[in-house]
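A.B. asks: predicted model and sequence follow; I will ask about them next.
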Amino acid sequence: MAGVEQTMWVEVLGEVKARAGEQEITLGPPRQRAVLAILALRANQTVSRAELIDGVWGDAPPASVEGSVHTYIHGLRRALSVSDQAVLTRTGAGYQLVLGQRELDLNVVETRLAEARSLARAGKGSASADLISECLAQWRGIPLSGLPGPFAESERVRLTELRYQLVEERAELMLAAGRHRELVTELGEAVEAEPFREGLRAQLMLALYRSGRRADALAEFEAVRRLFADELGLDPGAALTELHLRMLRSESGLESPAETPPQARPQVPAQLPHEAPDFVGRATELEQLAAWCAATRASGKALVISAIDGAGGIGKTTLAVRFARMVAGSYPDGQLYLDLRGFDPNRAPLSANDALGQLLWALGSTRQRSEPDELVSMYRTVLSDKRVLILLDNAVSTEQVRDLLPGTSNSLVLVTSRNRLSGLVARDGARRLTLGLLTESEALDLLRNTVGTQRIDDDPAAAAELVRLCGYLPLALRVAAEKISGRPDTSLRELVENLHAAQDRLDNLHVDDDEMTSVRSVISWSYTSLDHELARTFRLLGLVRAPNIGAFAAASLIDRPVAETEGLLRTLSEQHLLEPESDRYGFHDLIKVYAGEMAYSEEPPEVRREAIRELMVWYLTGMRAALVRLIKDYPLPPLAIPGTTHPLPDFTTRESTWKWYEEETKNVAALIEHAGEIGEHEIAWQLTWCTYNSFYSTGLMSEWIQILTIALASTEQLADPGPKARILMFLGIGNSRIGRNEIAVEYLERGLSVARGIDNDHLRSSMLANLASTLREMKRYEEGITYAREAVELVKPESPYYQKAGSIDALCELYVESGQPEQALRYAELGLEAARACDAALLEANMMVNVAHAYRDMADMTTAMREYEAALELCVRQGDRYHEALALLGIAELRRRMDQYEDARKHAHRALDIFLELGGEESDVTLAFLASLDTGATS
């Protein structure tokens, strides 16, 4: 409004916002707002471009970062220009945001806080408290909420800590002024948010006491004592303990935040395994881990890495999970867990690339970059603005772990390994914690927790001998405890004598420094007491190389009804011979070794082979049934062996079917090598064929290529050339996906040579289309078009719609990229019709975007816009974020060609937000496009 001064106001104590007078300013995408936050918190100072890059992108800025800074500064200058003052200026060394003392909420806090402390020194405590209340009112949520980058994360921590310091300072003043009743609710909320701040708890205790709530206070102190013992293995500090004693002399109490359940956090990974219910001891180790975390935060360092090493069965994972659950609340962006399989007796360790793929998938990234360095960069970028707890279990080496460490991040990484991982300490600043055996006292406590105090304390000598025989190893103690619990009428002394005898029988199996030595005899002691069915089930499960197994699969292995199998698995779990994992069961790896030993020593070879073969057939039948349920018109290869006679899970919904398929792919991958070893070559390649959709969607290409190589060896043993052609095609797809296009072409050309001799148009068409797409990636357009046209020519009216759509999509994309839009449009209508007929929404969206590109390149802007908008509508309806972003970027390009720069910028920013969210490599293209808009608009 004319004549009204448009003064500036900027907020950082919550979501970053700005106003000019009464007018809200649109500040743009998250990184643009992150740039503003840095400039605002360093108002009236020059901030260099390098400092902005470090603060927003951290250690892994993209190649186009200079252009991005220019784009964001330009966007901010335009947004802030509604003010009457030139608030964002360029200096020779960088940029400066000019703000008055009362134009930033944090400045207002600092000014009023100085006044409040002056009043307190003058003896005016109540007035000082009121002024601090005004300071606290400036916080409107989490400071710098939603902003990426290391600067925003460190400032979030600092400003949140400042807020709680002010809460404590104000409470002290109000308690001294006799205003305790006003404090109870506020302190309760503060303690709920920060449950381990003992200063706040002491103030709440005193406020409750002074408000006449003595009973509540006594009850609440007992609750906080339990919280500290359970979560930290500690007692409350001296101040709280002393205050409790005064409560007993008619003073104060505590309300426990532990009784208030945490708020649900949608779409945040929560992958930590369940916690051992009988956890004992390790108080020193837990204290040390907590101290390292606290010291790192206090020093301003971003990343805590703790490497926990020790022997197998000693409790590394149990300790790590215990500590992770204690501190999980401090990592609001989620908890990741990954078994790196460093010491799995049946599977190779997880490669760093495949581990990165799984972690990125858990963090919500739905597109994968191809090269290892790009995967690392994407992973660190995703984590740069998050506080995530990452537990990497069973690492085999430093090299396996190093690429899994975040860059600049306020995350916590816990690594467990049987090796010492010295390189992680020397080069990456990890803190090593070597876990020893339990003390005798801790070992006895574990037995008391599981067996009962009286039985252990009635014969202390026998109990001491028992824990010695178990080697003070937690795993062995848990197995022994279950054995004792199952014989309530037998004396502890008799049980110890039986264990002595069991160890004598197994002496010939002992090897120096073999970590099985201390646990094998205890497992044997438990195993020999199993009835026939349980022992048989235990042995046959030892044959399975898969990481876990469900009741339906286990029923096929042991050839028993599902209900009976569920009971057997439950019983073995109750005796600590199996570990429950949701609706599945797995072995501790040491127990798995023992179960395998028993299978090979007590089961005839033909029994072992038949059992494991039936399991493989069950999985193959199940995977094929799931694919038929999931994908209409899916081209399953013919099955040359009879299917299973055992029941499959009920695939009632697409969601439950996909969940089963994705989880079981991990088990199938472990069975493929075994199938090849025992000569079940038909099963080996067919199982591999069934894994395509899971591996391709999650991007775990290195692991997939490993099992494809195994499957290829199996196809060499078969007379039918079809399996070999199919596996060669998948090897081409897998290698192309990770950027090995030359190798991919070799596999695809070999596969095509085999496929040309087979009467299967669909197989040849698929091979040709994939070869054409790989050549397109290599910019070899003419060759690609030749192959894609041949793929399309193989399509007949009776061909499956999926085949038609895939072939035509490959050809359309090649014609568009090679500058032949008219040719693309000739085929597009048939391709879209086929895609819609088989519900292939991704193919439909991709073709719609390419149709719009074609009209754009023919300068038919009206039709192109209509096609982009139609594609956009489909993508939003289907939840297809990737193609939605491509359509938005297409619209932005159209607007630029029409000199409509503001609209072009708006659509490009929307596309950029999606590409950044998905980790798409197109984000760099979009940033370059935005930078070019500024050049075009000013030229």
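C.D. replies: Ah, there it is. Numbering: from 1, shown residues only.
A.B. asks: rest of the way, CA atoms for contacts and neighbours
C.D. replies: OK.
A.B. asks: tell me the first helix or strand C-terminal of the helix or strand hosting E66.
C.D. replies: Counting by DSSP states H and E, the element that carries E66 is helix 65-80. With elements assigned by DSSP H and E, the helix or strand that comes after helix 65-80 is strand 88-90.
A.B. asks: hold the first one in mind and look at this next one:
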Amino acid sequence: MRFAVLGPVRSWCGPDEVDLGPPKQRAVLAVLLLGEGAQVPVDALVDAVWGTGSPGSAVSSLRTYVHRLRRLLGPLAILSVRDGYQMHTSPESLDLAAFRDLVARGDRARRDNDAKTAARYLNDALAHWQGTALAGIRGEYAQAQRKRLDRLRLSALEASLAVRLELGEHADAARELAALVAEHPLDERFREMLMLALYRSGRQAEALVTYKEARAVLADELGVDPGPELRHMFERILRADAGLIAPPTPAPAPDQPTPAQLPAELPAFVGRAAQLAQLDLLLPGNGEVPTTIVVSAIAGMAGVGKSTFAVHWAHHVSSRFPDGQLYIDLRGFDPAGLPVSPDRALRTLLESLGADPQSLPQDADALVACYRTRLAGRRVLLLLDNASDAQQVRPLLPASPGCLVIVTSRNRLSGLIATDGACPVHLDVLSVAEARDFLVRRLGADRVAAEPTAVDEIIELCARLPLALSIAAARALTCSGFPLASLAGELADGQNRLDAFNMPDTATDVRAVFSWSYHALTPAAARLFRLIALHPGPDTSLAAAASLAGLTVAHTHQLLTELTHAHLVDEPVPGRYAAHDLLRTYAGELARASDTPEEHHTARVRVLDHYLHSAHRAGRAYSPDRPAIVLSAPSRGVRVEEFAPEPGHSGPAAAWFDAERAVLMAAIRTAAAHGLDTHTWQLAWAVGHYLDRKGLWHDLEATQNIAMEAAERLGDPRAQAHVHQGLARAATDLGRVEEARNRMERAVELFTAAGDVTACAESIRVLSRAAERQGDLEAALSHAQQALALHRAAGHSARTAAALNAVGWCHTLLGQHQQALDHCQEALTIKELPDRPYLKADVWDSIGLAQHHLGRYTEAVASYEQALVLFREVGVAYAEADTLSRLGDTHHVVGRVASAREAWAEALVILERLGHTDAEVVRAKLTGLTENRPCN
């Protein structure tokens, strides 16, 4: 649904406009939309639509109009909230919200001295106006809102014209300003800007005449002289002040470190002169070329040096992209895992560009739009490594003409070339001369010159493939006393075939190179190398590798060091290890040939046990109050990570989840693929709360769907109930509240059948929240009361306190404030509550709201301040902002305007930092203070 108020009040469902009915019904919708997400009390709605002399039937008529609007717009479009109604809006759904968002973006660009970007945003904002705001809506309220909105429009118009003057568009701006002065003859802002535009256009006399006209109009209409700003402009023009000449537009000031993510360039890069020249021709002298470059290998060959080539050229041209260089490995051909999804890649790139991950949209199209908006006006280089296909890459292509994308892939990505104008660059194996030059750089000219025949044999047996030559050179450097002829002989003895390659002759020789690197390992290191093929990928920590092998951490570190020196694994960042996908394939073949299926199963269970038990413990530290599932003991030899509680979600457990997120997703898929169904659903449970708190709801839903299949195969109703809970969380946050409620009801049924009273009670308490989100407040209260009864019967004190708070909250929403207060104050008496600072803060916040509605404002302020101390202690920023917003409401009701402004301003700072949509609600309250109108 889309709505418009900056013109006639209108609505669309997709491309089709909705008939909104009679004028008063439209007026009801307009008032709710102007609330911009805030709750609008019934009394305020009646006054806005009917005026102060409303008939006695107004409330009944209002409910009828709301009912009709829900039928037109959908049952969840208008929510019943406490003693009023609420419509959630966003820049995607409401033109006013989009206008505000674009103006804010323009203001930020102006502060960053980026006038071009500011002008674009402000022009886009003004384009949302389609005539007089609220056209067709009558009454004093509508007229007052029209005046308010027109002030916002004029402010944006003033900012837009100021930016255009900064950009040197003096003549065009002068024409527009002359029309504005005629329309608003008493507005000195536009007179002053018109004088400046005329002066900069070489029309000094007309600028002075404009001042004289202003002085006459102000004297006739108001009996006053021009203000000091206008007089000062007049005096500066009279003396031809040099400062009036437009200065050059300054460069944008970065508000964060410029990303520089390119991998380190290899010092031994050789050859590729023709391809490098081809790429250089694509960038003319100023670098302004919108293009995508696809670096692919002939016949899909791996190990041909695509990434090395791309990194080398990216470093060569990086200076042309001052706004940053981004890099991401899309893992399109990882033998052990799935490629990185476009959604995940977009989130990673947006975070690299400074976006708050919790503020990012969930809708895929909105995510692409956010990404392209971030890149608009910037000159950024993006290296997308190891892409699987065009579908994976296309959403990652920026729209900004100053950006360059380099894509590497084993595929030619013909779709990008045909549809998106990508420029293909194909790499083959090195020439003989380039291969010899490569070995000279790695081994030294003297050693290569001493055995030319052996060098030729090595080049031929490595099939001139850079990866194979690199490993051969590493072997020669490690065995510096060996003649190169002996190494060539070892290579010639390779008998087996690496089937992952498409070219048989090349595959045989490359496998031989891998084989003598492998055979030079100690037996323990060789075993660890084989086991790496069983790891979910894409990389592994030291503790996970130790668990995989069933060894101590210290011993495993020694073995990984040996593998790193042999160039069979890399350590891209300290403490994390990864192997090239060809080497993982080779390791898998060795494992199948050397180890039994039972050994594979045991190792796989060990590493999955590591991730399951580590994630379980990290989750307990990350969310200490979450009721935990019971796990079987980990297998012998598993090294489990340990974490201290961290209710602020910023300590080692949170960092561990951040580092292991991709591995945990892969571990869930690996467990499911190998029939380890208990590991599958329990891993999904263990990582679920982290994904929920991070706003990664699509990932949460995907993992829970895999978990549900596993739980159904197990026939375990308790497991299914836990998965329904996880799916309900995802559905709630993705806006599918009806589905969430159904899933939670199913969880309650299953927990009841399994006899798990605690889990059942918690599910019912969460079900209360789902019902509240639907506006079904009576059902929400009933569920909360049921959860309270179950927790009391079970003797769970802390959960009883949470349920008491839920009951109290529902009573407040229903207007039963004394009952709310009684329940919440009882929660304060629970002896375990001091050990639950977040829950205690939540209770104090609920108490404050009840006291506010009972008119006990001094007590409400004290309760809110108690909650704030605790929320700050545990570091839950959104909850702190939510309480600050309510504290401001209480201050405002009793006339403490300065205190209200301070609380709301502090809340707004937090919400803007989080990128939360509630920021607009609080901003509207602050605007209401300025405009002297009600703010609750």
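C.D. replies: Looks like it arrived, so ask away. Small disclaimer: the values here were computed from a predicted structure and weren't measured.
A.B. asks: the equivalent of E682 of structure 1 over in structure 2: neighbouring residues, count only.
C.D. replies: For E682 of structure 1, the aligned position in structure 2 is occupied by T678, per TM-score structural alignment. Using other CA atoms under 10 Å, T678 of structure 2 is surrounded by 19 other residues.
A.B. asks: isn't T678 of structure 2 right up against R713?
C.D. replies: No. Judged on CA atoms under 8 Å, T678 of structure 2 makes no contact with R713 at a distance of 9.8 Å.
A.B. asks: what about the strands in the stretch 501-650 of structure 2?
C.D. replies: With DSSP state E, counting those that start in this stretch as the criterion, the stretch 501-650 of structure 2 has strands at 540-541, 570-573, 576-578.
A.B. asks: which residues touch S307 of structure 2?
C.D. replies: D385, N386, T408 (CA atoms under 8 Å, 6 or more residues apart in numbering).
A.B. asks: of these, just the buried ones, ChimeraX syntax please.
C.D. replies: The ChimeraX selection below is limited to those of the contacts of S307 of structure 2 classed as buried (16 or more other CA atoms under 10 Å):
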select :385,386,408
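A.B. asks: which of the contacts of S307 of structure 2 lies closest to Q818 of structure 2?
C.D. replies: D385 (61.5 Å; CA to CA).
A.B. asks: SS state for the closest residue to E515 of structure 1 other than its chain neighbours?
C.D. replies: Among residues not flanking E515 of structure 1 along the chain, G312 sits closest, at 6.3 Å (CA to CA, 6 or more residues apart in numbering). Put simply, G312 of structure 1 is coil when judged by DSSP: H, G, I helix; E, B strand; the rest coil.
A.B. asks: structure 2: which residue goes with G312 of structure 1?
C.D. replies: Alignment note (TM-score structural alignment): G312 of structure 1 maps to A302 of structure 2.
A.B. asks: distance check, its match against D581 of structure 2.
C.D. replies: Counting by CA to CA, to the nearest Å, the gap from A302 of structure 2 to D581 of structure 2 is 9 Å.
A.B. asks: give me the more crowded residue out of these two.
C.D. replies: A302 (22 against 19).
A.B. asks: which stretch among the strands of the stretch 501-650 of structure 2 comes nearest Q825 of structure 2?
C.D. replies: So among the strands of the stretch 501-650 of structure 2, strand 540-541 is nearest, using CA to CA, at 47.5 Å.
A.B. asks: equivalent range in structure 1 for that closest one?
C.D. replies: The aligned range for strand 540-541 of structure 2 is 549-550, by TM-score structural alignment.
A.B. asks: give me the mean deviation of the matching stretch from structure 2.
C.D. replies: Taken over the aligned residues, the distance from stretch 549-550 of structure 1 to structure 2 averages 2.0 Å (mean CA distance after the TM-score superposition for structure 1).
A.B. asks: can you check stretch 607-624 of structure 1 too?
C.D. replies: Mean for stretch 607-624 of structure 1 is 2.1 Å (mean CA distance after the TM-score superposition for structure 1).
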